[in-house]
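Engineer: mind folding the following:
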Amino acid sequence: MAITWNSELELGIPVIDSQHRRIVEYINAVYHARNTHSLEEIVEVLDELVDYTLSHFAFEENLMEEAGYPFLNAHKKVHRLFARRVGSFQQRVKTGEDITEELLHVLKAWLINHIKCDDRDYSEVVRANMVEATRRTKAKKGSWFNRLFG
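Structural biologist: Okay, here's the model as predicted:
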């Protein structure tokens, strides 16, 4: 069954929530490819999913680093392990192996668990950092004096 985006998956960080929604769309595209029995479509969607997810991980890790998230290295390790696992799916499907059901199970379980647990852990720290950065930016733009000497 495809994943339906809901508020339980939201972290309250609009840019991250948008990226997570996009990843859900890719996973749902894998469901579609399974239903059409298109190996070519699965390969294409999986390649796009991996590319997008890797860029999302880098973006997310940058936000955590800027916010001083204390468990950044552990989170990066989780990302690397997932990337390696999905990379093995890419290799297997390109040899013609039907990995669709296993892939869907892993993607769905991992994404939902990762968002609800791992990502939720950093969300408060990152949100607070983003609020503070926005406040500093607004303060600098406030008066001509702040813009000139801030």
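Engineer: all contacts plus neighbour counts: C-alpha atoms, from now on.
Structural biologist: Fine.
Engineer: which parts of stretch 34-42 are buried?
Structural biologist: Residues Arg34, Leu39, Glu41, Ile42 are the ones in stretch 34-42 that count as buried (16 or more other CA atoms under 10 Å).
Engineer: now do the SS call for the first one.
Structural biologist: Think Arg34. helix (DSSP: H, G, I helix; E, B strand; the rest coil).
Engineer: which non-adjacent residue is nearest it?
Structural biologist: Ranked by CA to CA, 6 or more residues apart in numbering and with sequence neighbours excluded, the top spatial neighbour of Arg34 is Thr100, at 6.6 Å.
Engineer: and that neighbour, what does it touch?
Structural biologist: Val30, Arg34, Ile42 (CA atoms under 8 Å, 6 or more residues apart in numbering).
Engineer: one more, please, to line up against the first structure:
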Amino acid sequence: MYMGKLQWVDAFELGMPEIDDDHRALLGILNKMQTAVDSGDFDLYLFLIDELIATSIAHFQYEEALLDKIGYPDVDRHRDHHAMLLRRAMAVKEASQKITTKEGLTGCCDEMFKFLVDDIVAGDTNFKSFLEEKGLIARS
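Structural biologist: Reported below is the predicted structural model:
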């Protein structure tokens, strides 16, 4: 399945500029990865997947520290979700290093787009109502 490039949509907005900016940055890296795949630039793709993972780690650490600070009751579950996402990303990176076809790399890139959507939709929306209740973001 070819997902192509994703555009930022309002549904991705959490309402916390720091987190939303991180998500936009991750989406930007993913779109660069897709461009690298489309042009057959495997080396650039591998460089960018490293950048994506490093940026994700920094984002997850920031988000987890914030959730700890504000007393989010499910922070451990959210931390576990991040750990699962990173294991998944590392598996995709490992698979990417062995792929020799553009089609194979397209599948890996699609999986990384799902990684981001899983973080934003499956993960972060779980704590959005808590942030609203605490008055840290506007109610949507």
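Engineer: distance from stretch 110-117 of structure 2 to structure 1 after superposition?
Structural biologist: Mean deviation of stretch 110-117 of structure 2 from its aligned counterpart in structure 1 after superposition (mean CA distance after the TM-score superposition for structure 1): 2.1 Å.
Engineer: okay, that stretch sits on what stretch of structure 1?
Structural biologist: Residues 105-112 of structure 1 are where stretch 110-117 of structure 2 aligns, with TM-score structural alignment as the criterion.
Engineer: show residues contacting the matching stretch.
Structural biologist: By CA under 8 Å, 6+ apart, stretch 105-112 of structure 1 touches Ile3, Leu9, Ile27.
Engineer: what about the equivalent of the last one over in structure 2, how many neighbours?
Structural biologist: Under the alignment (TM-score structural alignment), Ile27 of structure 1 maps onto Leu30 of structure 2. Other residues lying near Leu30 of structure 2 total 25 when counted by other CA atoms under 10 Å.
Engineer: please name the nearest non-neighbouring residue to Leu30 of structure 2.
Structural biologist: Closest to Leu30 of structure 2 by CA to CA, 6+ apart is Phe113, at 6.7 Å.
Engineer: and the residue nearest the centre of structure 2, helix, strand or coil?
Structural biologist: Residue closest to the average C-alpha location in structure 2 (CA atoms, centre = their mean): Leu116, at 3.0 Å. Here Leu116 of structure 2 is recorded as helix under three-state DSSP.
Engineer: what range does the helix of greatest length in structure 2 cover in structure 1?
Structural biologist: Ranked by residue count, the top helix of structure 2 under DSSP state H comes out as helix 42-70. Using TM-score structural alignment, the residues of structure 1 aligned to helix 42-70 of structure 2 are 39-67.
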